[in-house]
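Asks: this is a predicted model, with the sequence first.
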Amino acid sequence: MTLPPLDEVLDRLHVVALPLVARFRGIDTRELALIEGPEGWTEFSPFVEYDDRESSAWLAATLEYGWSSPPPAHRDSIPVNATVPAVPAASVPDVLARFPGCRTAKVKVADPGQRLADDVARVAAVRDAMGPEGRIRIDANGAWNLDEAEHAVRAMEHHDLEYVEQPCASIDELAELRRRIARLDIPVAADESVRKADDPLAVARAGAADLLVIKVQPLGGIRRALDIVAEAGLPVVVSSALDSAVGLSMGAALAASLPDLPYDCGLGTGALFAEDVAAYAAHDGALPVRRPVPDPALLERRAVDAERRRWWAERIARCHALLASG
């Protein structure tokens, strides 16, 4: 795809700050950029701490989605999981109530300042709420070392885990953990080892994961993500990066274009926002595949101040220059 001119991109820019219903990933408000492209609305939302090199892949995805049509779809709705932040166990039923119809829950664990006992209690509360038929996956975001990960998985194995996502940071640790827990029949999923790696295929080549969690913006767009999936040869879960409705639709377009989709996807995170830019949510546990249009009143109400808009515009300009330079 030919890179659109920077002026054209910035002329279509809106920057918003969306409040969350509960603290997630250490933030209470999600700041992100929305751009109205010729093919529809698109999103640029690398977290504010990400550097320009990493963020430029996100911009490539943004421009692809806004300036070209997505690949053909194999399905018109995407089954999604509930997402349970690192809340107290007593708050779990209220969180799950925001995800009606979801048969799977992803539970955040290993949150800074919490103990393994907090994680075990949270997972137990999810199991109690979902019953024996519910599916539970846990996500440590690479926070455990190898021994901590093995201990934690064994502490929660009786809750019938679907898989454990990025329990350790390194590929070597993932491979060794996979060996240690092989008899438990709990798959290991890689997320950060794909989206934050110089080589997103290294974890698959090393035999360090049973499945991959893929996110369209960090991987540089729908088509590049499809190429990675095809070459990796592993089943995948399409997930979000705490995107707005617009970014979630990009993930839904990727999930729809995959020939096989064996797992529920992490694209129901719109339920974590107290207010989003458009009405686009899962119903009966599934997200429709379509492009939402932001509400102008919401864009205005949630718009950031001039200084923050300038910060995002300058960030986009730097990332655009990196893409233009190859």
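Replies: Received it, and whenever you're ready, just let me know what you need.

Asks: going by C-alpha atoms from here, please, whenever you check contacts or count neighbours.
Replies: OK.

Asks: from Lys196, how far off is Ala155?
Replies: Ala155 sits 28 Å away from Lys196, going by C-alpha to C-alpha, to the nearest Å.

Asks: show me where the stretch 101-250 of the chain has its helices.
Replies: 116-130, 146-156, 171-180, 192-195, 202-205, 222-232, 245-257 (DSSP state H, counting those that start in this stretch).

Asks: looking at those, which is buried most?
Replies: Among these, the stretch with the highest mean neighbour count (mean count of other C-alpha atoms under 10 Å) is helix 245-257, at a mean of 27.

Asks: next, the angle helix 222-232 makes with it.
Replies: Angle, helix 245-257 to helix 222-232, by axes from the mean of the first three to the mean of the last three C-alpha atoms, to 10 degrees: 40 degrees.

Asks: which strands or helices does helix 245-257 pack on?
Replies: Packing partners of helix 245-257 (3 or more C-alpha pairs under 8 Å, 6 or more residues apart in numbering; DSSP states H and E): strand 40-44, strand 77-79, helix 222-232, strand 236-238.

Asks: Gly134: which of these is closest?
Replies: Closest of the helices and strands packed on helix 245-257 to Gly134 is strand 77-79, at 13.7 Å (criterion: C-alpha to C-alpha).

Asks: quick one: contacts of that closest one?
Replies: The contact list for strand 77-79 (C-alpha atoms under 8 Å, 6 or more residues apart in numbering) reads 102, 252, 255-256, 264-265, 285-289.

Asks: hold the first one in mind and look at this next one:
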Amino acid sequence: MPFSRAISTHHGDSNSPGITPYGFVSEGTPLPPLEKILNTAHVISVGMRVTFRGVTTRHSALIRGPYGWGEFAPFPEYDDAEAAHWLSSALEATYLPPTVTVREQVPVNATLPAVPAHRVPDVLNNYNGDIQELKIKVAERGQTLDDDIARVAAARTALPSARLKIDANAGWTLPQAFTALTALSDYNLLYAEQPVGSISDMKQLRTQLDNAQVPVLIAADELVRKADDPLTVARAHAADLIVVKAAPLGGVRRASAVIAQSGLPAVISSALETSVGIATGVHLAASLPELPYGCGLGTVSLLDTDVSSTPLVAENGRIPVRPVAPEEARLKALAADHATRAWWLERIERCWRLLHRGYATADA
């Protein structure tokens, strides 16, 4: 869905027609009062079954509005300008009607954190039914390429017919990425997600892999969701496909616009949310005309528990399209301590003020 105007913020201007920095602002719906948002916010703490990106406990704020629930869960290290996109997404889910969907369920991949090879079977057992597609974390800080190869090999042994893909989170240099992908290509990878950190390195890596006839596609993730202009990587022809997460891009509408204007195949992924946030990602995936790859939306299985007794988890590689409302008893059981709650509410206020500034800029 194209947006009518670009909005300038201190985070940077969007140079792409129809793509605005904060999606909710561009929809013309009045920004909900801050007091109303804070009064409905439930800050929760959920333990992780395994360490994921260094995270052992996931914190987030669940917000209620006239159209249901949304989740605000930017990682603690993200600055306010980046976190404001996540608030935009949560407000879209709660204060705007849902967009049209074209399917009732979406295909998803399972996710394998950067665990030692001997733990791979145990982690995979957390998923329900057959795993048809698996994303494997690699390039973890403090680990080696040998660790990555052993993990991917263990996954291939456990899932001989599954489609495997890896995610490096920009953890390799260009030489390291070429060496790693050359070695890991022996395991018939579907694609490699964000192997390096810059657009120039991504372009060079694609060229090197092509010249060496290494059959691994390159997907861009951080270069989409963390960029001032999320379409730069597509215009530079630095990736074969893009990974899109609704919350970091400001919501379903803005993410849909990014996908449409990129002209590239898209994989919809999550940001380690509860089922409330996962429902937003599932809705985005269900609204797309094509889904050539499994979505990275099966991460609720990595949490110790969920805010719903009927969580959005995959059964035989598919997740149903439906909204999720947290249960009162679970919100109470998972409520964060006073200091954590205060920190998150203050963060919401700062991000709300950035969105409010976006409205002022748009009306100027």
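Replies: Everything's here; your move. Predicted, not measured: the structure shown is a model, and the values here were computed from it.

Asks: looking at the contacts of strand 77-79 of structure 1, which is nearest Lys108 of structure 1?
Replies: The closest of these to Lys108 of structure 1 turns out to be Cys265 (C-alpha to C-alpha; 15.2 Å).

Asks: what's the burial count for the closest one?
Replies: By other C-alpha atoms under 10 Å, the residues close to Cys265 of structure 1 number 26.

Asks: look up how far Ala190 of structure 1 lies from Gly26 of structure 1.
Replies: From Gly26 of structure 1 over to Ala190 of structure 1 the distance is 21 Å, taken as C-alpha to C-alpha.

Asks: these two: who's more crowded?
Replies: Ala190 (31 against 9).

Asks: list the contacts of the counterpart of that one in structure 2.
Replies: For Ala190 of structure 1, the aligned position in structure 2 is occupied by Ala220, per TM-score structural alignment. Ala220 of structure 2 makes contact with 193-194, 233, 239, 241-243 under the criterion C-alpha under 8 Å, 6+ apart.

Asks: then Val304 of structure 1?
Replies: With contacts defined as C-alpha under 8 Å, 6+ apart, Val304 of structure 1 is in contact with 15-17.

Asks: and if you look at Asp191 of structure 1?
Replies: Contact analysis of Asp191 of structure 1 by C-alpha under 8 Å, 6+ apart lists 141, 165-166, 212-214.

Asks: what about the strands in structure 1?
Replies: 13-24, 27-37, 40-44, 77-79, 82-84, 104-108, 135-139, 161-165, 188-190, 211-214, 236-238, 286-288 (DSSP state E).

Asks: and Val307 of structure 2, what pairs with it in structure 1?
Replies: Under the alignment (TM-score structural alignment), Val307 of structure 2 maps onto Val277 of structure 1.

Asks: one more: Lys332 of structure 2?
Replies: Aligned partner of Lys332 of structure 2 by TM-score structural alignment: Glu300.

Asks: what is the burial count for that match?
Replies: Neighbours of Glu300 of structure 1 using other C-alpha under 10 Å come to 13.

Asks: nearest spatial neighbour of the equivalent of Leu13 of structure 1 over in structure 2, skipping sequence neighbours?
Replies: Correspondence of Leu13 of structure 1 to structure 2, assessed by TM-score structural alignment: Ala41. Nearest in space to Ala41 of structure 2, with sequence neighbours left out and distances taken as C-alpha to C-alpha, 6 or more residues apart in numbering, is Ile63 at 4.6 Å.

Asks: if I look at the spatially most central residue of structure 1, how far off is Pro38 of structure 1?
Replies: The centre of structure 1 sits closest to Ser240, judged by C-alpha atoms, centre = their mean, with a distance of 2.3 Å. As judged by C-alpha to C-alpha, Ser240 of structure 1 and Pro38 of structure 1 stand 23 Å apart.
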